[in-house]
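Undergrad: only the shape, not the letters, is given here:
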């Protein structure tokens, strides 16, 4: 997420608007070309692209289904990881209660700061500088909490405390790496560009195959539905922005603040 591509930086609303304009435009261009061709050669009135258009639309449907499945599975994975992280942090907070007051107070103070950094990590949205900063701060706090726990384990004769907290703390730290990797696992730009080109080429050939007057109701309806489908795919693939986001799951981490009251 440190280096976003141009496509990832572009708003999903902008992508949808541009695609809508391009589909309409290339349909009209295709229709213009076939009309001009018929004027020059009336024999083209019998020219049909039915089989080609059918194959192209079938391919478009396949790619749409494929990319939607990719985006949906990645979204579900990210959502589950946020919930898992909230559970891991909550477990660590609860298990600090078995420590002496001095150590418990130190651990909970750092854990409270850690929770704030993890909340800030998500709430930074598409501001990558803030996101990276919060991630680094959380990493430093995680190491500090680990050091406090490890130092105490060396002098603690009651190994139950260490055996309870260390695995939970290890899971809390490890899941941040897993979550970061999941957030960076987006649909490859090459696949998305291929999908955009397929939409545009389909629109052009459909326009080229239409030798009658343009039915604007059908054209607008087709364009809107295709654009909305692509918009949903793009939006699913960007959990930090857009209509489909991680606000709900992230509330589970925000609720951890109540454990320090």
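TA: Looks like it came in fine. Quick caveat, the model's predicted, so the values are computed rather than measured. Residues are numbered from 1 along each chain as shown.
Undergrad: CA only for contacts and neighbour counts going forward, please
TA: Noted.
Undergrad: buried residues in stretch 219-234?
TA: Counting neighbours by 16 or more other CA atoms under 10 Å, one finds that the buried residues in stretch 219-234 are 219, 223-224, 226-227, 229-234.
Undergrad: which elements pack onto the helix or strand encompassing residue 249?
TA: Secondary-structure assignment from DSSP states H and E places residue 249 in helix 247-254. Packed against helix 247-254 by the contact rule (3 or more CA pairs under 8 Å, 6 or more residues apart in numbering; DSSP states H and E) you find helix 50-95, helix 101-123.
Undergrad: included below, for side-by-side comparison, is a second structure:
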């Protein structure tokens, strides 16, 4: 299931099949095995309404979780751009000898952060993460050496700025790993399956009404796939574009 929710398009196809089968099972097998009498239909309508209401609440709650995580990833992208841009300017406070080297490392680091947001390939992501870790070590070593050589309040500003650069990268990493739990997906899909089963079970005889019973599988599959798309940082169409990092990179190219 974890692989499915990482690929929303595949999830949509799988859910259409799963929920369509559930509706068909209710219409074909349950209606034959346990015919629904007119006396029992009122109770059935109450149970079906409660089940659909519970499903709607779960979908709404999960959508809220996905949107909040998406917003968090966007906010951290902005914070990363601000931290890198601030440290690039503060690098001049360290000294004429170290500043060019730190700025060059920050420019390389900025490109790696842009690549991190853009890539979809797992192997490329591992390479980017390894290079990022190495660059972070070099950046910290450079400001650390300057701070030990000249422990002044001005140098402390550059050290603090570099600390912000490293921290925001960690926050971003954590935000991209923070996904909707698989157990929540399992619960939603189980309730959605039962809801579609009941939808088919309650469908009445005419062809038009039986066709309408497949509206619920399609709408629920679309809703869950949308949630998975928003919640998936790399697998979906709705992604965080590093507009602030790209804008910063363009502005750095104009600085002396």
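TA: Received, thanks. All values reported here derive from a predicted model rather than from experimental measurement.
Undergrad: could you dump the buried residues of stretch 219-234 of structure 1 to a markdown table with secondary structure?
TA: What follows is the buried residues of stretch 219-234 of structure 1, written out as a markdown table (DSSP: H, G, I helix; E, B strand; the rest coil):
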| residue | secondary structure |
| --- | --- |
| 219 | helix |
| 223 | helix |
| 224 | helix |
| 226 | helix |
| 227 | helix |
| 229 | helix |
| 230 | helix |
| 231 | helix |
| 232 | helix |
| 233 | helix |
| 234 | helix |
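Undergrad: closest to residue 102 of structure 1 among those residues?
TA: When the buried residues of stretch 219-234 of structure 1 are ranked by distance to residue 102 of structure 1 (CA to CA), residue 234 comes first, at 49.3 Å.
Undergrad: that closest one -> structure 2?
TA: Residue pairing (TM-score structural alignment): residue 234 of structure 1 is matched to residue 228 of structure 2.
Undergrad: before we move on, what about residue 20 of structure 1?
TA: So, by TM-score structural alignment, residue 20 of structure 1 is matched to residue 16.
Undergrad: mean deviation of the host helix or strand of that match from structure 1?
TA: Using DSSP H and E, residue 16 of structure 2 sits in helix 8-25. On superposition with structure 1, the average gap between helix 8-25 of structure 2 and its aligned counterparts reaches 1.3 Å (mean CA distance after the TM-score superposition for structure 1).
Undergrad: buried residues, that helix. List them.
TA: Residues of helix 8-25 of structure 2 classed as buried by neighbour count (16+ other CA under 10 Å): 8-9, 11-12, 15-16, 18-25.
Undergrad: for residue 73 of structure 2, what are its contacts?
TA: Residue 73 of structure 2 is in contact with 172, 175-176, 240, counting by CA atoms under 8 Å, 6 or more residues apart in numbering.
Undergrad: how about the nearest residue to the equivalent of residue 124 of structure 1 over in structure 2, chain neighbours excluded?
TA: Residue correspondence, TM-score structural alignment: residue 124 of structure 1 in this structure matches residue 119 in structure 2. Once flanking residues are discounted, residue 119 of structure 2 sits nearest to residue 125: 6.7 Å by CA to CA, 6 or more residues apart in numbering.
Undergrad: helix, strand or coil: sort out the one you found for me.
TA: Per three-state DSSP, the local secondary structure of residue 125 of structure 2 is helix.
Undergrad: likewise for residue 242 of structure 1?
TA: coil.
Undergrad: show me what residue 152 of structure 1 lines up with in structure 2.
TA: Taking TM-score structural alignment, residue 152 of structure 1 has residue 146 as its aligned residue in structure 2.
Undergrad: in which helix or strand would I find the aligned residue in structure 1 for residue 198 of structure 2?
TA: The pairwise alignment with structure 1 assigns residue 198 of structure 2 to residue 205, based on TM-score structural alignment. Using DSSP H and E, residue 205 of structure 1 sits within helix 189-209.
Undergrad: return the list of helices and strands in contact with that helix.
TA: Using 3+ CA pairs under 8 Å, 6+ apart, helix 189-209 of structure 1 sits against helix 12-40, helix 50-95.
Undergrad: redo those as JSON lines? Include distance to residue 200 of structure 1.
TA: Compiled in JSON lines, those are given as follows (distance: least, CA to CA, whole Å):
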{"stretch": "helix 12-40", "distance to residue 200 of structure 1": "5"}
{"stretch": "helix 50-95", "distance to residue 200 of structure 1": "10"}
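Undergrad: these: which one's closest to residue 106 of structure 1?
TA: helix 50-95 (11.6 Å).
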